[in-house]
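Visitor: Fold the following.
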Amino acid sequence: MDVVTLGETMALFSPESPGPMRYADRFSARIAGAESNVAIGLSRLGSESGWISRVGNDEFGKKIRAFIRGEGVDVSRVTFDETADTGLFFKEKLSPGEWRVKYYRKGSAASKMKPEDIDESYIAGAKFLHVTGITPALSDSCYESVLTAIDYAKRHNVTVVFDPNVRRKLWPEERARTVLLELSSKADIVLPGMDEAKFLFGEGSPEKLAQRFQEHGPTVVIMKLGKEGAYYLDRDMDGYAEGFSVSEVVDPVGAGDGFSAGFLSGLLDGLDVPEAVQRANAVGAMVTMAAGDVEGLPEKERLLDFMDNREHGDVER
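Guide: This is a model prediction of the structure:
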């Protein structure tokens, strides 16, 4: 297994027409979850990925597991919960470029995930463990599950990749900062956005904020800068990788997950950090050109064509 990840995936409903959801009478149904987005992105790019989670023993849970399995992701460590339902959320497009999301996930099956759900041998067989700051916010048992997965990864020399993915509505801000900094200190690679970095450390340039993260323990820090690209800081190099322009941003949600998938795919393919960041920028850009969290995730041939046909650059410092 190349990458194992764990977290909640929910059923996603979006009105078919723009505007406030109160006026909607027709919805499209999809699935979405940060960690499964990454797993699917990796699978499409030719890597082996596995996803650990709990879903309700309901139609939404069955839909989620079947869909993710159909994308080539290993779901053998996904458990059906008989006591809790699958989480739901709604995403409305209020105007071009303006989105609003409403979650119905309290007490969901995924929030019941516990350390006993984490198989040490499964983690040990991976090259990377990918975790986010969303999962520990769901419940104390989810927090303990993430720590357990990281401990197993450390025990077996599996590289730990952490995306802070701040969700302020899920938990008190002080608790969020404490846990996110704790997980950052345990990670080998951290993939924050600028808003997340400022939430943890206050104002600063990408360079300064990356240094603050690195002071906490990770070897590699990649600062996601949206359409501007990304800044990377490794032990012996740092620099900027320019973003890729797109003609129209259809849906920005999921771009960060695509970035993570692209970056890990690059490392797995033997690219160095700057090259892997360029690939990450490209995947993130491609995700924004399609509606839905996973619909824009490319297969490798299309990704390489996209990169070849658009200007991009890198400046090492």
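Visitor: all contacts plus neighbour counts: C-alpha atoms, from now on.
Guide: Noted.
Visitor: Can you tell me the closest non-neighbouring residue to residue 15?
Guide: residue 27 (4.3 Å; CA to CA, 6 or more residues apart in numbering).
Visitor: Burial check on the one you found, number of neighbours?
Guide: The tally of other residues near residue 27 (other CA atoms under 10 Å) stands at 16.
Visitor: Which residues are in contact with it?
Guide: 13-16 (CA atoms under 8 Å, 6 or more residues apart in numbering).
Visitor: residue ranges of the strands in this protein, please?
Guide: 3-6, 10-15, 27-32, 49-56, 78-81, 88-95, 98-104, 128-132, 159-163, 189-190, 220-224, 229-233, 238-242, 314-316 (DSSP state E).
Visitor: Please tell me I have it right and residue 299 contacts residue 44.
Guide: Yes: using CA atoms under 8 Å, residue 299 makes contact with residue 44 at a distance of 4.8 Å.
Visitor: Settle it for me: which of those two has more neighbours?
Guide: Between residue 299 and residue 44, counted using other CA under 10 Å, residue 44 has the larger neighbour count: 21 against 15.
Visitor: From residue 182, how far out is that one?
Guide: 32 Å (CA to CA, to the nearest Å).
Visitor: same question, residue 301
Guide: 38 Å.
Visitor: for comparison, sequence B:
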Amino acid sequence: MYVQTDKEKVTLMKILCVGMMVCDIPLYPVPDNILKLDSWKISNAVPTTGGDALNVSVGLAKLGMEVSLCGRVGRDSNGAFVKACVAKEGVDISSVIEDLEYPTAASYILIDTLNERHFLTSNKIFDSLSAEDVPEEKIKKADLVYFGSAMIMERMDRDGIEKLFRKSRSLGKITAMDTAMNTAMNSTGQVNYYEQMKCALYETDYFLPSYDEAKILTGEELPEKIAERLKEFNMKALVIKLGKKGCYATDFVKGKYISTIEGMPVKDTTGAGDSFVAAFLCGISQGWDIFKSAAFGNTVASLNVGAVGATAGIPDFKSALAFFEKQDIQY
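Guide: As a prediction, the model looks like this:
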């Protein structure tokens, strides 16, 4: 626990983030007919950091939380860059592993004229991460353990998340999970994600998937029906991210649609969902209920998309809270 700081923030939880770490290279603006053109002029291609666990850890740090990160990068220049960027934000990276077999995951992000994202990725390293990579001492020091990459990391999906969360709960920790599957590659029905993820879901307190991922996971179309399907797992809450429409949050007693902020400038939607998750967990750490935490998540995500980069638009907690309190968000 921490005392009041000069940022006027009391941190009530220490959070351990586990999952993807990526070197992102955003390319913009990219026209729809790029494959029919010989060349096209874009803005400077400046590398940045990405991956949901990494993004959430940086978002939490920007919001004043104490956070550590566990994942894998290659022993290469991209890995060194990613670690340096995360450490600069105040995230503890002492548990980040340098993989000697695979290079650091990389994404070339094509941002079109409507500010929508399209990814070209190299991420074989994702399959290397295992529950054994997470030091027990880090779990013991945390109050909440967040896994950000379900449905895309082979060893963790198989039984790693379940092991990590069962260990975390045995040590009295809260667990939270997001999904990160590539919906374009995994919408064929070849994998029964519901059966694959059941054991992990039973060990999850807060589940925060996107709508597309929740739909593929459960086979249901409506958020209310998705919630009904997931009720068996006795979670504290389900929050379904709905993009520019906001989110649907439920404690399985009552559910609410919470809108985002209209009229906000949009430059890059990369990391929008991750900034939402960071702000939601920050809200939970304040002792807020899930609905206020989700509304705060919508607010921070709305601010974040106004800058280019997965976490570039996330403000400090004091600024985010002041902006949030001025909005007329019904929650």
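Visitor: from the contacts of residue 27 of structure 1, which is closest to residue 68 of structure 1?
Guide: For those, the residue nearest residue 68 of structure 1 by CA to CA is residue 13; the value is 17.1 Å.
Visitor: so that closest one touches residue 101, yeah?
Guide: No: Residue 13 of structure 1 is beyond contact range of residue 101, at 10.0 Å (criterion: CA under 8 Å).
Visitor: who touches both of these two?
Guide: Joint contacts of residue 13 of structure 1 and residue 101 (CA under 8 Å, 6+ apart) are 89-91.
Visitor: what's the burial count for residue 17 of structure 2?
Guide: Residues near residue 17 of structure 2, counting by other CA under 10 Å: 29.
Visitor: Would you check how far apart the aligned partner of it in structure 1 and residue 169 of structure 1 are?
Guide: Alignment note (TM-score structural alignment): residue 17 of structure 2 maps to residue 5 of structure 1. Remark: distance between residue 5 of structure 1 and residue 169 of structure 1 (CA to CA) = 23 Å.
Visitor: now do residue 80 of structure 1
Guide: In terms of CA to CA, residue 80 of structure 1 sits 26 Å off from residue 169 of structure 1.
Visitor: What of residue 267 of structure 1?
Guide: Taking CA to CA, one finds residue 267 of structure 1 at 33 Å from residue 169 of structure 1.
Visitor: out of those two, which sits in the more crowded spot?
Guide: Neighbours per residue, other CA under 10 Å: of residue 267 of structure 1 and residue 169, the larger number sits with residue 267, 15 against 9.
Visitor: Mind telling me what the more buried one corresponds to in structure 2?
Guide: Under TM-score structural alignment, residue 267 of structure 1 pairs with residue 284 in structure 2.
Visitor: Now do the contacts for that match.
Guide: Neighbouring residues of residue 284 of structure 2 by CA under 8 Å, 6+ apart: 290, 293.
Visitor: how much space is there between it and residue 303 of structure 2?
Guide: In terms of CA to CA, residue 284 of structure 2 sits 19 Å off from residue 303 of structure 2.
Visitor: and residue 100 of structure 2, what does it touch?
Guide: Residue 100 of structure 2 neighbours (CA under 8 Å, 6+ apart): 74-75.
Visitor: Under the alignment, what does it map to in structure 1?
Guide: Checking TM-score structural alignment: residue 100 of structure 2 goes with residue 82.
Visitor: now residue 86 of structure 2
Guide: Looks like residue 86 of structure 2 aligns to residue 68 there (TM-score structural alignment).
Visitor: What of residue 73 of structure 2?
Guide: In structure 1, residue 73 of structure 2 lands on residue 55 (TM-score structural alignment).
Visitor: what about its match, distance to residue 64 of structure 1?
Guide: Taken as CA to CA, the span from residue 55 of structure 1 to residue 64 of structure 1 is 8 Å.
Visitor: next one: residue 142 of structure 1
Guide: Taking CA to CA, one finds residue 142 of structure 1 at 19 Å from residue 64 of structure 1.
Visitor: residue contacts, residue 26 of structure 2?
Guide: Residue 26 of structure 2 neighbours (CA under 8 Å, 6+ apart): 45-48, 108-111, 309.
Visitor: Which of those sits closest to residue 326 of structure 2?
Guide: If you rank these by distance to residue 326 of structure 2 using CA to CA, residue 309 comes first, at 25.3 Å.
Visitor: what lines up against that closest one once you look at structure 1?
Guide: Match for residue 309 of structure 2 (TM-score structural alignment): residue 292.
Visitor: number of nearby residues for that match?
Guide: 24.
Visitor: Wait, it touches residue 249, no?
Guide: No: between residue 292 of structure 1 and residue 249 there is no contact under CA under 8 Å: 11.9 Å.
Visitor: got the end-to-end distance for stretch 86-93 of structure 2?
Guide: End to end - CA to CA - stretch 86-93 of structure 2 spans 8 Å.
Visitor: Identify the residues contacting it?
Guide: By CA under 8 Å, 6+ apart, stretch 86-93 of structure 2 touches 49, 54, 57-58, 61-62, 66-70, 83.
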